[in-house]
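**Student:** what follows is a protein structure lacking sequence information:
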């Protein structure tokens, strides 16, 4: 019975997906016919379905297609996801506008040409501005005060970048930019709060990302945790080994005491406890910190910002998160805002300073219209309370 329900849901989702794709294609051929007339249905629909299904084709056939063809199909398909989302929002308005113009006695083809040209201009604006936001990261500054002693440290400068999503779309050049920008900040420590890779570990090896990511320079080194996409990829042990080869420990429900001054607490991602990926669950925050010297600052990385209250209740002083991308493409940020207590930015909760990044890389289309790609530059001042 459970299998039947699962198959039914998959079929329903697939039919909706194909129906939306057909709706976009139908509007496209109406527009081309209005402008040029006599467009070949066979040629149009053949080309259209290759474009519309290019991402799916690239993933299903990537092991048999020539590498460059698979790469281009994935790039096209990634951008098409943005077209798909905004078509769902724009095309019903466009079709209604055509109906209004025709009701005002404007010829059908003229109405379609006018409205269609406006819609294409909007698409172009979204893709251009969204690409700019995605490929031109900003440095987001935060300053917090933790009321604890940290050995001889009076201040700690943290550079953090979540959601790199390294793969075939986010590649070597963009990773090199991250390393250069982070090193310009001269941080004391570099933290990577999950989703370093975009599911598959193979591009990490193929493009030798390890030779670049090991280039971070800081006083206390670089540490990472797992995100949900590492679990989706399924080769966690191999990924951890590649990161450690690059000199970056991946903390999986582990803690590290740095310079006898503060702790880095690295949680497994929430996906570890879902059972979906066949992995053991993760420890509670209480279990992670119970044997630590809590008179020292506790800095935690937890990819998904789903346990901020738990962190606050168990003595964490600073928690760093990613995952949400702040929706990445507007108006998705309205959804992430409802799903998470904090989907982006800063929140003070008791003694906890929680920060959620919109991420450095992108998932799916390299388009950001609801957020910017960002690097976090966090200054932590240590100021113990007077007794």
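**Tutor:** Here it is on my side, so go on. Note that this is a predicted model, so its numbers are computed, not measured.
**Student:** going by C-alpha atoms from here, please, whenever you check contacts or count neighbours.
**Tutor:** OK.
**Student:** could you pull out the buried residues of stretch 317-337?
**Tutor:** For stretch 317-337, the neighbour count (16 or more other CA atoms under 10 Å) marks 317-329, 332-333, 336 as buried.
**Student:** what's the answer for stretch 164-178, then?
**Tutor:** Buried, per 16+ other CA under 10 Å, within stretch 164-178: 164-172, 174-176, 178.
**Student:** gap between stretch 303-312 and the chain center?
**Tutor:** 18 Å (CA atoms, centre = their mean, to the nearest Å).
**Student:** determine which two of the buried residues of stretch 164-178 are furthest apart.
**Tutor:** Greatest spatial distance among these (CA to CA): 168 and 178, at 16.4 Å.
**Student:** ok so, going back, so which of the buried residues of stretch 317-337 are in helices?
**Tutor:** 333, 336 (DSSP state H).
**Student:** check it against this one:
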């Protein structure tokens, strides 16, 4: 059953794309009185194919041509999504109004452009969110900065990372946790683009994400180590009172299907069983995706930090993500373990956020007794 799940999703996705092409063709024919409906079918079909294949075939391209294709395809993805939504919203508007077809067409075009512009500006406006989390057994407050899903690549590079470092230093953290997807592709895969990390005024722990794997995870880890970043690979380290566990990106257990991991490899369950962390110590677990919390809880993990979901990144995908992930964004509690899921600092695909924010988070970890006072 697990092996056919990707094909089921692919079939549904292609069905939605096909329906969208037909729907948009008929609407634009009506809006602008195009004499031959068939003329628009190939236009929307080509745009749909370009956005899909352009993004996925050039994500790791390092050539200028590949870079341009990726940017155009990703932007087309955003335009097509909100063009479709704008047409749907305009159809609802038609139930209450009686404008000419051309007026509805102009509303669609303007609404699509405004939504894309607003979403693009929002995605570059990285916010610092603040959360106070009580930790059992902690004897002193620890200010931890959590970064996830930076996605350096075709849209973001050294300048963006420098901005994140400046915002992080401004919060004066004791330690920085980076929970994967530092890279989105190989276009900016260089130590030069990572150089801003050396300006951080606190020690840094890094664990991989699925996009780091696609990009070249060992290359990334080697560069980070050369820059003085502590890379955790299914092992533990310590900081002040904290026991810190860093896991590679993996499925929760052997029974869980995860499109971003490989069957037959280590799982959160098996790795935590092998590491056997000290349950008497206040413990932080770093893993890219918010999976396997029951195994974290079983091993006495107090705080589980992850990202991966982007909180869906875009309306309406954020609502689909909320159904796909048990923990999609923010703080959650499960049987003695606190889970924090970052919405991510960067974006995947179109550089747009709508209904979500780009965030880095200051987590003030306090001794539990302070919360009781």
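**Tutor:** Structure received. Just so it is clear, the model here is predicted, and its values are computed rather than measured.
**Student:** rewinding a little: and which of the buried residues of stretch 317-337 of the first structure is nearest to residue 234 of the first structure?
**Tutor:** Checking those one by one against residue 234 of the first structure (CA to CA), the nearest turns out to be residue 323, at 17.7 Å.
**Student:** skip the chain neighbours and tell me the closest residue to the aligned partner of the closest one in the second structure.
**Tutor:** Taking TM-score structural alignment, residue 323 of the first structure has residue 308 as its aligned residue in the second structure. In space, and not counting its chain neighbours, residue 308 of the second structure is closest to residue 289: 5.1 Å by CA to CA, 6 or more residues apart in numbering.
**Student:** do residue 253 of the first structure as well
**Tutor:** Nearest one to residue 253 of the first structure, counting by CA to CA, 6+ apart, is residue 267 at 4.4 Å.
**Student:** how about residue 198 of the first structure?
**Tutor:** residue 165 (4.1 Å).
**Student:** and residue 223 of the second structure, what pairs with it in the first structure?
**Tutor:** Checking TM-score structural alignment: residue 223 of the second structure goes with residue 242.
**Student:** check contacts around that match.
**Tutor:** residue 210 (CA atoms under 8 Å, 6 or more residues apart in numbering).
**Student:** the equivalent of residue 87 of the first structure over in the second structure: neighbour count?
**Tutor:** Taking TM-score structural alignment, residue 87 of the first structure has residue 83 as its aligned residue in the second structure. Neighbour count of residue 83 of the second structure, defined by other CA atoms under 10 Å: 21.
**Student:** one more: residue 48 of the first structure?
**Tutor:** 18.
**Student:** what about the strands in the second structure?
**Tutor:** 127-135, 142-147, 175-179, 204-207, 230-231, 235-239, 242-246, 283-286, 303-306, 330-334, 337-341, 359-367 (DSSP state E).
**Student:** got those as a markdown table, with distance to residue 186 of the second structure columns?
**Tutor:** What follows is the strands of the second structure, written out as a markdown table (distance: least, CA to CA, whole Å):
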| stretch | distance to residue 186 of the second structure |
| --- | --- |
| strand 127-135 | 26 |
| strand 142-147 | 20 |
| strand 175-179 | 19 |
| strand 204-207 | 18 |
| strand 230-231 | 19 |
| strand 235-239 | 27 |
| strand 242-246 | 24 |
| strand 283-286 | 24 |
| strand 303-306 | 23 |
| strand 330-334 | 30 |
| strand 337-341 | 26 |
| strand 359-367 | 23 |
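**Student:** residue 74 of the second structure is nearest to which of those strands?
**Tutor:** With CA to CA as the criterion, residue 74 of the second structure lies closest to strand 359-367 of those, at 21.1 Å.
**Student:** give the aligned range of the closest one in the first structure.
**Tutor:** With TM-score structural alignment as the criterion, strand 359-367 of the second structure aligns to 374-382.
**Student:** average gap between the matching stretch and the second structure?
**Tutor:** Stretch 374-382 of the first structure, aligned to the second structure and superposed, deviates on average by 0.8 Å (mean CA distance after the TM-score superposition for the first structure).
**Student:** check contacts around residue 330 of the second structure.
**Tutor:** So residue 330 of the second structure contacts 339-343 (CA under 8 Å, 6+ apart).
**Student:** can you tell me the closest non-neighbouring residue to the residue mapped onto residue 105 of the second structure from the first structure?
**Tutor:** Matched across to the first structure, residue 105 of the second structure falls on residue 116, judged by TM-score structural alignment. Excluding the flanking residues, the one nearest residue 116 of the first structure by CA to CA, 6+ apart is residue 31, at 6.3 Å.
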